[in-house]
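Enquirer: need the 3D shape of this:
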Amino acid sequence: MGTVRLRTREAWRSLESLEQHSLTPPQRAQVDALRVRVREAAEALGATVQRALYDAWRGNHRGVAKCLEAGLTAEQLESLRREFLARRPQAMGTARIHFQTGGALERDGQLSQALDQYERGLKLAPLEVDMLQRYRRLRRVLGGRATAPTGHERARSP
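Expert: Predicted coordinates for the structure are as follows:
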């Protein structure tokens, strides 16, 4: 979030410096339109709650996870989850299939395939904290190995 705020300030300063020059009416209109876009981006991406919802609508579970790391509370996440599912009620049904398939694959030791299924589910329902945690734990397990897992390798507890 800090990086977004920094880049927003930099963009805002750049737009202000453009106004020091003589601008034609079409150029001034472009600068004004860019100001609106920068302000909207700062509002959507510069605060954890708005950023989490922005990322959720785009299926960006990694962005949601970063919002949790940045201080998004469990209550805020649950509120966003309810709002998200109210607007996309079908998302959880399909995501649940991926989550269950991933769980079966993980139990069978097919960790890479399980991770793939979790990721597919999280793209549909990115505000599921239990699945975000399971996905992250499994990524750590797989990331700690020199080679890709094969066969029936079992996940170790973190």
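
Enquirer: drop to CA atoms for contacts and neighbour counts, all remaining ones
Expert: Fine.

Enquirer: contact partners for the residue nearest in space to the middle of the chain?
Expert: Taking C-alpha atoms, centre = their mean, the centroid of the chain lies closest to residue 63, which sits 2.2 Å from it. For residue 63, the contact set (C-alpha atoms under 8 Å, 6 or more residues apart in numbering) comprises 51-52, 55-56.

Enquirer: longest helix in this protein, please.
Expert: helix 25-45 (DSSP state H).

Enquirer: ok, residues contacting the host helix or strand of residue 9?
Expert: According to DSSP states H and E, residue 9 maps onto helix 2-18. Helix 2-18 is contacted from outside by 31, 34-35, 38-39, 41-42, 45-46, using C-alpha under 8 Å, 6+ apart.

Enquirer: compare with the first, here's sequence two:
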Amino acid sequence: MTSPISTAVQRRRQLLHSVESLRGRVRQVLKCVINLHIEFLVLESNVAALLDEVRALNDDHEEMLRLDKLIETLRDYSGPTICHEWPYPLIFKGTIDEAHVAQILNGSELEVASSGKDYIQLESGTGASVTTSKRSRFLRFPRGSSRKLQSAD
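Expert: Just a heads-up that it's a prediction; the model follows:
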């Protein structure tokens, strides 16, 4: 017969072997869980990016629908036209698409006009009231000791 010590040793070896085998399986499962978690994070970021793109496309589509509706309304409009005068003198007459060019050119014209020798130009009139004149008036203040107002037309 075998001694009870040898059977205990064999039993112990089998248990150690099964524990090591289980540890290996647990490591494999943990690696799979980590990889799966990483894939979920990647999918989540992809979905977030797609949602942002869909929102942008939806905003563009809404703007397109609004502009189409405005174009149709203006095509069918036969009533009076209300004109709003540009508050600065235009040195460039072009289409509405070229309005930004006019703004740039008007900005440089105002800088040149305000860099005159003896005058500082200030716009007259109240800030929020509607003026009846066609062009805004500029008051010129001499830089010297004289405080008289001179209006320039």
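
Enquirer: got a TM-score for the two of them?
Expert: Once superposed, the chains reach a TM-score of 0.20 (TM-score structural alignment, normalised by the length of the second structure), with 43 aligned residues with a C-alpha RMSD of 3.8 Å.

Enquirer: show me how to select, in ChimeraX, the buried members of the contacts of helix 2-18 of the first structure.
Expert: A single ChimeraX command selects the buried members of the contacts of helix 2-18 of the first structure (16 or more other C-alpha atoms under 10 Å):
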select :31,35,38,39,42,45,46
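
Enquirer: could I get the contacts of helix 2-18 of the first structure as CSV with distance to residue 129 of the first structure?
Expert: Listed next are the contacts of helix 2-18 of the first structure as CSV, based on distance: C-alpha to C-alpha, whole Å:
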residue, distance to residue 129 of the first structure
31, 40
34, 35
35, 35
38, 30
39, 30
41, 25
42, 25
45, 20
46, 21
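
Enquirer: out of the contacts of helix 2-18 of the first structure, which is nearest to residue 107 of the first structure?
Expert: Closest approach between those and residue 107 of the first structure, by C-alpha to C-alpha: residue 45, at 37.1 Å.

Enquirer: correct me, but the closest one touches residue 39?
Expert: No: the criterion here is C-alpha atoms under 8 Å, and residue 45 of the first structure misses it with residue 39 at 10.0 Å.

Enquirer: in the second structure, which spans are helices?
Expert: Going by DSSP H, the second structure shows helices at 4-76, 99-114.

Enquirer: highest mean neighbour count out of those?
Expert: helix 99-114 (a mean of 13; mean count of other C-alpha atoms under 10 Å).

Enquirer: packing partners for that helix?
Expert: Helices and strands touching helix 99-114 of the second structure, as assessed by 3 or more C-alpha pairs under 8 Å, 6 or more residues apart in numbering; DSSP states H and E, are absent.
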